[in-house]
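> could you work out the structure for the sequence below:
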Amino acid sequence: MRPRPFTLAAITRRERHQAVGAVIDAIMDAGGWLVDSTQFSNLAMALRFVLPADGLAGWAAALAAAGVRLDEDSRARLAAHAAGAGAPEAEVPAALNLTFLHDEPDLRQVVPAVPG
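Okay, the predicted model is just below:
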C-alpha cells in the first residue's frame, strides 16, 4: 500500500519564480526529488515531492532561510513526524501548497477552444 502524502502549507512574499526555485532547490539539496507541480494562476501552486526522512528538518530550515514560511499546523506536523520517524533513509511522500502574497493582478490563462 502506498503511503499517504505528508501535506504542508506555506506562504511567501517573494516573487513566485524565485520562491518556486528556492523550494525546488531545497528539495534537491535535502536528497529528494520533485514528482509533480500544478500552478493555480499566480496566487498559488501545489508541489508533490519525495524526501528522505532525515532530510525533512533541513528542507524546512532551507525554506525558512529562503523566505518561504510554513504555517503553524505544518510546522507542528513536521515536528511530530520527526519525533516519531522510523528509518532515516525512508522515503516520505509530501505535498506543499504554496500561496504567494502580492499586489499583482491575477494571471490570466488562455484556454484554446476545442473543436467539436
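> only C-alpha atoms for contact and neighbour calcs from this point on.
OK.
> strands along this structure, start to end?
Assigned by DSSP state E, the chain shows strands spanning 6-12, 33-40, 44-52, 68-70, 91-100.
> of all those strands, which lies closest to Ala60?
Between Ala60 and these, the shortest gap by C-alpha to C-alpha is with strand 68-70, which sits at 7.9 Å.
> and the closest one, how far from the chain's centre?
Offset of strand 68-70 from its chain centre (C-alpha atoms, centre = their mean, to the nearest Å): 9 Å.
> this one next, for a side-by-side:
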Amino acid sequence: MLPNPIRIKGFTRGNRHEMIDHAVNTISRCTGWVTNHSMYANKVIVINFEIEARGVRELILSLNQNGLILFEESRSIIDQFPEEVLLENGEEELKGSLNITFVNEEPDQRHHVPPIPG
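Model (predicted):
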C-alpha cells in the first residue's frame, strides 16, 4: 500500500527564491505538478503537489540537494516504495506536501492588511 499523502519536510540556509525554484522544478521533472502553496512570511513555505508514484523516489533524492536538507523521516519515505509496488502502481497519483523552513537572519516580512469595512 502506498502512503497517501506524502509529507516531506526540510530546511535550508540557501536563498529562498532559488530553493523555491529548485523545489518546483524538481516536482515537475519527477512526474508531479504543484496544486497550491502557502508562504508564511519569509521563514516557511508549504508546497502542495500531486505526483505519480513512480516519481516519488527520484523526487526525494533530487530535493535533498542544492542546499535543501530533508529530515530523516522524509528521506525514509523512499523505503516505502519498493520496486515491485512501483511496477504495479507506478501511474497512481498521490497527493503530497513539501514544507521548507528557511533558516536566515532576514527580518520578518510584514504585509499590509486592509481594514475590514463595516
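> rewinding a little: just put the strands of structure 1 in TSV and tack on mean neighbour count.
Below are these laid out as TSV (neighbours: other C-alpha atoms under 10 Å):
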stretch	mean neighbour count
strand 6-12	18
strand 33-40	13
strand 44-52	19
strand 68-70	22
strand 91-100	20
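> distance to Val111 of structure 1 added to those strands, as a markdown table?
As requested, the strands of structure 1 are exported to a markdown table (distance: least, C-alpha to C-alpha, whole Å):
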| stretch | distance to Val111 of structure 1 |
| --- | --- |
| strand 6-12 | 27 |
| strand 33-40 | 14 |
| strand 44-52 | 19 |
| strand 68-70 | 30 |
| strand 91-100 | 23 |
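> list the contacts of the residue positioned nearest the centre of structure 1.
Among the residues of structure 1, the one closest to the centroid is Leu96, at 3.1 Å (C-alpha atoms, centre = their mean). If a contact means C-alpha atoms under 8 Å, 6 or more residues apart in numbering, then Leu96 of structure 1 has Thr7, Leu8, Ala9, Ala10, Ala46, Leu47, Arg48 as its contacts.
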